[in-house]
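S.K.: Sequence and predicted structure, then a few things I'm wondering about:
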Amino acid sequence: MTTTRYEPRVDVEAISALDVHVHVEADGHGHHSLDDELMDASAAYFKGAENRTPTVDDLAARYRAAGMAAVVFTVDATTATGHPALSSEEIAEAAAAHADVLIPFGSVDPHQGVAAVRRARLLVDDYGVRGFKFHPSLQAFSPDDPAFTPLWAALEELGVPALFHTGQNGIGAGLPGGRGIKLRYSNPLLLDDVAADFPGLTVILAHPSVPWQAEAISMATHKANVFIDLSGWRPKYFPPELVRAAGGMLRHKVLFGSDYPLIAPERWLDDFTDLGIDAALLPGILKQNAAGVLGLPERL
């Protein structure tokens, strides 16, 4: 079978924003990224969603109509949850048909060891994914564990960024024991060793890292290869220290992300414009910083 390899065609000048955090929640076979209990808990935590189970085609249509582009991905937590993951290969191939508005990231299960490293290489080399998404709490692993260093070394060699969930967790929220999901794995400071030991690997800390926001800001200030995506919280709820950093010393290190379908990008953008951040910085935060991280050309 011939693989359709993704090649980006996003015109950064033509779009209004580049959303670096968008979830594919369903595939063309009717399979969902999480089981019903976890999906219901997440939707309740975020007080509903516009479309709870968007496919790649749904996302392409939605972001094209909005004049935006989006980084799209799933999370492979097969070992930790027992729920079969969506196929990152299928996501990449589907995104190839919408390369003007979509940028696929892959996801591998870190617990699969050598197989995860092999699959990461395949996803980049054969399918053209532009980065990887990890969720330490959902995937039940500590990023600083030496067992995972071969994976980080491979991503550094491949030259693609790794985006990690950090901070509070909507998945499992309100369930007994949080369904066994452990928040401590999402402390951003666990990624400081990764960023230090692999300086050629771009590490993106996803979300305001509550209750560890100071740690995330410290890391992004200290290490050139650490960035923060601003997804997962409506900006009106951002910690004041994050607002100050985004409009100041980290203005080149923060990236727009919504966490769609949990938060609509337009709602996020409306909130963000009310924060009082200098309007001259908005193009950088909303698309140019991300374009640089993703290696997208200024012009096609």
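M.R.: Arrived safely.
S.K.: only C-alpha atoms for contact and neighbour calcs from this point on.
M.R.: Fine.
S.K.: What segments of the chain are strands?
M.R.: Under the criterion DSSP state E, the chain carries strands at the ranges 17-23, 68-73, 102-104, 132-134, 162-165, 203-206, 226-229, 254-255.
S.K.: which residues are contacting the fourth one?
M.R.: Applying Cα atoms under 8 Å, 6 or more residues apart in numbering, the external contacts of strand 132-134 come out as 73-75, 105-108, 160-165.
S.K.: How far away from the center of its chain is it?
M.R.: 7 Å (Cα atoms, centre = their mean, to the nearest Å).
S.K.: now do the longest one
M.R.: Here the centre of strand 17-23 is set off from its chain's centre by 8 Å, with Cα atoms, centre = their mean.
S.K.: And stretch 155-165, by the same measure?
M.R.: 11 Å.
S.K.: List the buried residues in that stretch.
M.R.: Buried positions in stretch 155-165, judged by neighbour count with 16 or more other Cα atoms under 10 Å: Leu155, Glu156, Leu158, Gly159, Val160, Pro161, Ala162, Leu163, Phe164, His165.
S.K.: before we move on, what about stretch 53-68?
M.R.: Buried, per 16+ other Cα under 10 Å, within stretch 53-68: Thr53, Pro54, Thr55, Val56, Asp57, Leu59, Ala60, Arg62, Tyr63, Arg64, Met68.
S.K.: Of the contacts of strand 132-134, which is the nearest to Asn289?
M.R.: Nearest to Asn289 among these, counting by Cα to Cα, is Pro161 at 13.3 Å.
S.K.: I figured that closest one hits Val203, correct?
M.R.: Yes - using Cα atoms under 8 Å, Pro161 is in contact with Val203, at 6.0 Å.
S.K.: From start to finish, how long is stretch 186-196 in a straight line?
M.R.: End-to-end span of stretch 186-196 (Cα to Cα, to the nearest Å): 17 Å.
S.K.: picking up where we left off before, using JSON lines, lay out the buried residues of stretch 53-68 together with distance to Arg179.
M.R.: Shown next, in JSON lines, are the buried residues of stretch 53-68 (distance: Cα to Cα, whole Å):
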{"residue": "Thr53", "distance to Arg179": "21"}
{"residue": "Pro54", "distance to Arg179": "24"}
{"residue": "Thr55", "distance to Arg179": "26"}
{"residue": "Val56", "distance to Arg179": "28"}
{"residue": "Asp57", "distance to Arg179": "31"}
{"residue": "Leu59", "distance to Arg179": "29"}
{"residue": "Ala60", "distance to Arg179": "32"}
{"residue": "Arg62", "distance to Arg179": "32"}
{"residue": "Tyr63", "distance to Arg179": "32"}
{"residue": "Arg64", "distance to Arg179": "36"}
{"residue": "Met68", "distance to Arg179": "35"}
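S.K.: another one to put next to it:
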Amino acid sequence: MNLDELVAIDFHTHAEEPCCGPRDDGYDEFQAAMAKYFRNPAGAQGMLPTIPETAAYYRERKIAAVIFAVDCEREVGFRRYANEEIAEVAAENSDILIPFASIDPAKGKVGAREARRLIRDYGIKGFKFHPTMQGFYPNDRMAYDLYEAIAEENCIALFHTGQTGVGNGMRGGMGMRLKFSHPMYLDDVAVDFPDMPIILAHPSFPWQEEALSVATHKPNVYIDLSGWSPRYFPPILVQYINTILKHKMLFGSDWPAITPDRWLSDFAQLEIREEVVPLVLKENAAKLLNLK
């Protein structure tokens, strides 16, 4: 990966299409609801990109991408994608893709062993957690075996926070409970694992100020700005991007629900200080990922 040639690093992209077989029952309906919420025709038409297609899209734009799936089969019922397969395809496109993995924390010590193996054998750089889709509070002690493995291997833990449209409009929200993704639960995790980088993914609606307080108070906590068009960012978030948290904010799109083209175009309309823009788009991520 040639950092100097990159325009940006997108810290939040999804490997949506199964690597290992056809879609599960209910997956089309789930993606159609997401597509309606985000106005994404590809999702509604069942034409979401494969990982190689994602790599080609990002390579054309000279944007690196952190990519992952979500292990939510226990709570939501969708068969999880093999972390190994995602890592292998990412390795084939290592000039542009940075592999993260996803393990349901309910797997306990088995999950911790898998995490260590993925880091050591497949070059995984971090792990994505989705408390709403995985049905757990981030500070639940059942997750601590997995966190310990991640922390000891000097990797990153990225957590979905707030409400971004997942399950939106579906009957009962598809059974997903928003309470699990309150960012304040991650304050406990930051205390108990002070050397593990923790990323609060998305503007944490409706708990934006809580997320900002945790990121301000805990040195190891960052925020990625994915899942929302910047045109909807609340003023207090823009204020913190420009000032006290300018070194802890990360560009993320939430591809393919939101494309980087759309996100970057809307971000350019915000009143962001000139010296802050490269920090958010690339420099903060490069430092966090040890690419410098």
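M.R.: Structure's in. What do you need? From a predicted model like this one, the values you see are computed outputs, not experimental measurements.
S.K.: picking that back up, which one of the strands of the first structure is the most hemmed in?
M.R.: Of all the strands of the first structure, strand 102-104 carries the top mean neighbour count, a mean of 31, counting by mean count of other Cα atoms under 10 Å.
S.K.: packing partners for it?
M.R.: In this structure, strand 102-104 of the first structure packs against strand 68-73, helix 88-96, with contacts taken as 3 or more Cα pairs under 8 Å, 6 or more residues apart in numbering; DSSP states H and E.
S.K.: tell me, that strand lands on which residues of the second structure?
M.R.: On the second structure, the counterpart of strand 102-104 of the first structure by TM-score structural alignment is residues 97-99.
S.K.: Can you give me the buried ones in stretch 34-52 of the second structure?
M.R.: For stretch 34-52 of the second structure, by 16+ other Cα under 10 Å, it's Met34, Ala35, Lys36, Tyr37, Phe38, Asn40, Gly43, Ala44, Leu48, Pro49, Ile51.
S.K.: The last one maps to what in the first structure?
M.R.: The reference is to Ile51 of the second structure. Match for Ile51 of the second structure (TM-score structural alignment): Val56.
S.K.: doesn't His23 make contact with its match?
M.R.: No - using Cα under 8 Å, Val56 of the first structure is not in contact with His23; the gap is 9.0 Å.
S.K.: okay, and the common contacts of those two?
M.R.: Taking Cα under 8 Å, 6+ apart as the criterion, Val56 of the first structure and His23 both touch Val72.
S.K.: And Glu135 of the first structure, how far from Ile204 of the first structure?
M.R.: One thing to correct before we go on: residue 135 of the first structure is His, not Glu. The span separating His135 of the first structure from Ile204 of the first structure equals 12 Å under the rule Cα to Cα.
S.K.: before we move on, what about Thr149 of the first structure?
M.R.: In terms of Cα to Cα, Thr149 of the first structure sits 17 Å off from Ile204 of the first structure.
S.K.: measure the counterpart of Gly200 of the first structure in the second structure to Arg273 of the second structure for me?
M.R.: If you follow Gly200 of the first structure across to the second structure using TM-score structural alignment, you land on Asp195. Applying Cα to Cα, the value for Asp195 of the second structure to Arg273 of the second structure is 30 Å.
S.K.: the helices in the stretch 51-200 of the second structure, which residues?
M.R.: Ranges of helices within the stretch 51-200 of the second structure are 51-61, 83-92, 108-122, 131-134, 144-152, 185-192, based on DSSP state H, counting those that start in this stretch.
S.K.: Can you tell me which of these is packed in deepest?
M.R.: Scoring these by mean count of other Cα under 10 Å, the most buried comes out as helix 131-134, with a mean of 25.
S.K.: so it matches what in the first structure?
M.R.: Residue span in the first structure matched to helix 131-134 of the second structure, by TM-score structural alignment: 136-139.
S.K.: Would you indicate which residues of stretch 279-291 of the second structure are buried?
M.R.: Residues of stretch 279-291 of the second structure classed as buried by neighbour count (16+ other Cα under 10 Å): Leu279, Val280, Leu281, Lys282, Glu283, Asn284, Ala285, Ala286, Leu289.
S.K.: check contacts around the third one.
M.R.: Applying Cα under 8 Å, 6+ apart to Leu281 of the second structure gives the contacts Val7, Ala8, Ile9, Asp10, Leu250, Phe251.
S.K.: Looking for the alignment partner of it in the first structure.
M.R.: When the first structure is aligned by TM-score structural alignment, Leu281 of the second structure is paired with Leu286.
S.K.: how much space between that match and Ala49 of the first structure?
M.R.: The gap separating Leu286 of the first structure from Ala49 of the first structure is 22 Å, by Cα to Cα.
S.K.: After alignment, which residue of the second structure pairs with His83 of the first structure?
M.R.: Counting by TM-score structural alignment, His83 of the first structure corresponds to Phe78 in the second structure.
S.K.: Report the spatially nearest residue to its match, omitting neighbours in sequence.
M.R.: Asp24 (6.0 Å; Cα to Cα, 6 or more residues apart in numbering).
S.K.: and what of Ala44 of the second structure?
M.R.: Distances taken as Cα to Cα, 6+ apart place Ala32 nearest to Ala44 of the second structure, at 4.3 Å, with adjacent residues excluded.
S.K.: Map that neighbour across to the first structure for me.
M.R.: Per TM-score structural alignment, the equivalent position to Ala32 of the second structure in the first structure is Asp40.
S.K.: any chance of the helices of the stretch 51-200 of the second structure in TSV, plus distance to Pro206 of the second structure?
M.R.: Converted to TSV, these look like this (distance: least, Cα to Cα, whole Å):
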stretch	distance to Pro206 of the second structure
helix 51-61	30
helix 83-92	31
helix 108-122	30
helix 131-134	14
helix 144-152	26
helix 185-192	14
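S.K.: looking at those helices, which is closest to Asp28 of the second structure?
M.R.: Comparison of the helices of the stretch 51-200 of the second structure against Asp28 of the second structure by Cα to Cα identifies helix 131-134 as nearest, at 16.3 Å.
S.K.: does Asp266 of the second structure really touch Pro230, like I thought?
M.R.: Yes - between Asp266 of the second structure and Pro230 there is a contact at 5.6 Å, judged by Cα under 8 Å.
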